[in-house]
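**Q** sequence first, then the predicted structure:
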Amino acid sequence: MSAAYVMSDCWTMTRRELAHWARQPVQVVVGLIFPIMMLLMFGYLVGGGRGIEGEYVDFLVPGMLTLTMVFGLEGTMTAVTQDLDKGVIDRFRSMPMADGAVLVGRSVADMLQSATGLLLMTGVGYVIGWRAHGGFGAFLGAMGLLLLLRFAMLWIGIHLAMIAGRAELVQAVQILVWPIGFLSNAFAVPESMPGWLGTVVAWNPMSATATAVRDLFGNPGGEPGHVVAAVVWPLVLLAVFFPLAVRKFRRLSV
């Protein structure tokens, strides 16, 4: 099967997912607004940030951008399980289509929404006083790291969705994402936490991305040298879960 054929199949499946946006605009809008609400809530209601040098909003916004890349997977997970329940994926598998094109199409659509969400979040961040001081190249690098983390988390979600198999089980699986998001340095520095908890937070892949992004933005909490970890962690997760998801897809209904 030629690369052009595979790309054509993947783009067809991407268009299918984008067509769902037009039919379900409320779901898309809610997905974009929810992280903005969290940013405003933590910035104005819960904000404080023990042990943080400088303005808390400059520390918070990069953390919230990172947290947004980890959360919000339930939309993709639900879409995958609904296609499984309705037999849509079995029908696609019976067609002369590239293996995994359905999953790639779903992931591309999710990444487009994630990129849109990042732009909205950075815009809101500027409104509430956050600034990126690292230059345009560093800004693009930080955005790239955030989207790389999202891409890795997305394939974990797709794999777990196919294991769950039913939409009603997605909520139970989604709960597993919350500890990853909150046991991180998104809202506070590890030094302000109990020793054992700070160690767990420091080893969280999301913390590596948040620290690297803060450094590229020139914000408090950033440390040089974390860009490598912010690249390696997602690539390791992708190396594990991407082939697992494709393998699980190939074995459906076998």
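**A** In hand now; what should we look at?

**Q** use CA for all of it now, contacts and neighbours both
**A** OK.

**Q** any idea how far Leu39 is from Met64?
**A** 6 Å (C-alpha to C-alpha, to the nearest Å).

**Q** same check, this time on Gly144
**A** Counting by C-alpha to C-alpha, the gap from Gly144 to Leu39 is 21 Å.

**Q** tell me which of those two has more neighbours.
**A** Leu39 (24 against 15; other C-alpha atoms under 10 Å).

**Q** touching, Val80 and Ala164? I think so.
**A** No: with contact defined as C-alpha atoms under 8 Å, Val80 does not reach Ala164; the gap is 10.0 Å.

**Q** so which of the two has more stuff around it?
**A** Neighbour totals were compared for Val80 and Ala164, and Val80 leads with 26 against 16 (other C-alpha under 10 Å).

**Q** take the one below as the second:
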Amino acid sequence: MTALARRGDGGALADGLALLGRHLLRVRRAPGLFVLTQAMPLILLLFFGYVFGSALTLPGDGGYRSYLLPGLFTAVAAGGLMTGMMQAAQDAQRGVADRFRTLPISRAAVPLGQAAADVLVTAAGLIPLALVGWAVGWRVEAGAGPVLGAYGLLLLFRFATCWAGIHLGLLLRDEEAAAQLGSATFVLQLVSGAYVPTSGMTGWLRAVAEWNPLSAVAAACRGLFGGPAAGLADVPGAAWPMAHPVAASVGWSLVLLAVFVPSAVRRYARGGR
């Protein structure tokens, strides 16, 4: 039985909130990873939006850049996989996790505090991307409710991917290995509908991309934000996640949480073994 079960959900939540400040302070003192993960979407916006955008014709005044912004929001949300992995591996390799295990707190507290802090930092980090996107032509044409729903969906997905990253980081227990694997996760963004419509992909690649969770989240955000790009995923032959992107996005997030929250807590409690 884990410490989470012994203390109950209330104890785990209270301990996790107590450790939330530690993880926020950690970002403040070592902002490199935060800057990297938040600056990269801005670079991709300027590069893809003006280099690839000149070769792609999509409807609407914003053109390709209006299509690209929700995909970049999704990339930020998926970045929880890399940050969760690197921070967990760092704590494990440097012995910080072992010291926390000696304290009389829930075994779920440290990963919960890390994931919660990551979501708060991401919520703030989405603002600069939205402002730059607005400056280059992206517009929101939906009401406040759908827009808040889109941001909530992004943060839910970030929370879920962060737990997946924490599990992998505790499994690797090595900062360098986590950094290399984290960089490789960029492939998940490329094989999805985040940057280009999946309808133009070849058969097998389209199937892989449309069942990629990032494709569903990006399509859901496009639909919730509104605008000309909202209906581009609704094409004949689209897989179920693309035809029902909001439901698929919530489903993918819940599946990730159901798998990786208990596995990350168990691995943390066993010291990564």
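**A** Structure received. For clarity, every value in this text was computed on a predicted model and none was experimentally measured.

**Q** what's the neighbour count on Met30 of structure 2?
**A** That one is not Met; residue 30 of structure 2 is Ala. 10.

**Q** which residue in structure 1 aligns with it?
**A** Mapped onto structure 1 by TM-score structural alignment, Ala30 of structure 2 lines up with Gln24.

**Q** please tell me how far that match sits from Val228 of structure 1.
**A** 38 Å.

**Q** now Phe242 of structure 1: which helix or strand?
**A** Following DSSP states H and E, one finds Phe242 of structure 1 within helix 226-250.

**Q** what does Phe187 of structure 1 correspond to in structure 2?
**A** By TM-score structural alignment, Phe187 of structure 1 lines up with Tyr195.

**Q** give me the neighbour count for that match.
**A** 26.

**Q** pretty sure it is touching Leu68, no?
**A** Yes: look at Tyr195 of structure 2 against Leu68 with C-alpha under 8 Å: they come within range, at 5.7 Å.

**Q** please tell me how far Thr122 of structure 2 sits from Pro197 of structure 2.
**A** Taking C-alpha to C-alpha, one finds Thr122 of structure 2 at 25 Å from Pro197 of structure 2.

**Q** how close does His226 of structure 1 get to Thr209 of structure 1?
**A** With C-alpha to C-alpha as the criterion, His226 of structure 1 and Thr209 of structure 1 are 7 Å apart.

**Q** show me which of those two is the more surrounded one.
**A** Comparing His226 of structure 1 with Thr209 by other C-alpha under 10 Å, the one with more neighbours is Thr209, at 31 against 20.

**Q** what about the counterpart of the more buried one in structure 2, is that helix, strand or coil?
**A** Aligned by TM-score structural alignment, Thr209 of structure 1 pairs with Val217 of structure 2. In the three-state summary, Val217 of structure 2 is assigned as helix, counting by DSSP: H, G, I helix; E, B strand; the rest coil.

**Q** which residues does Val217 of structure 2 contact?
**A** 74, 153-154, 245-246, 248-249 (C-alpha atoms under 8 Å, 6 or more residues apart in numbering).

**Q** next, give me the two most distant ones among the residues you listed.
**A** The most widely separated members of these, counting by C-alpha to C-alpha, are Thr74 and Ala248 (13.9 Å).

**Q** so for these two, which sits in the more crowded spot?
**A** More neighbours surround Thr74 than the other of Thr74 of structure 2 and Ala248, with 30 against 21 (other C-alpha under 10 Å).

**Q** SS state for the aligned residue in structure 2 for Pro96 of structure 1?
**A** Matched to structure 2 by TM-score structural alignment, Pro96 of structure 1 sits across from Pro104. At Pro104 of structure 2 the chain is in coil, as set by three-state DSSP.

**Q** ditto for the one 3 residues further on
**A** Three-state assignment for Arg107 of structure 2 (three-state DSSP): coil.

**Q** touching, it and Ala269? I think so.
**A** Yes: under the criterion of C-alpha under 8 Å, Arg107 of structure 2 makes contact with Ala269 at 5.7 Å.

**Q** more neighbours: which of the two?
**A** The neighbour count for Arg107 of structure 2 versus Ala269, taken as other C-alpha under 10 Å, is higher for Arg107 (27 against 19).

**Q** mind listing what the more buried one touches?
**A** 2-4, 12, 101, 265, 268-269.

**Q** recalculate using a threshold of 7 Å.
**A** Arg107 of structure 2 is in contact with 3-4, 265, 268-269, counting by C-alpha atoms under 7 Å, 6 or more residues apart in numbering.

**Q** repeat for Tyr195 of structure 2
**A** Per C-alpha under 7 Å, 6+ apart, neighbours of Tyr195 of structure 2: 68, 71.

**Q** tell me the secondary structure at it.
**A** coil.

**Q** next: Ser184 of structure 1.
**A** Per three-state DSSP, Ser184 of structure 1 ends up coil.

**Q** surely it is in contact with Met206?
**A** Yes: with contact defined as C-alpha atoms under 7 Å, Ser184 of structure 1 reaches Met206; the gap is 6.5 Å.
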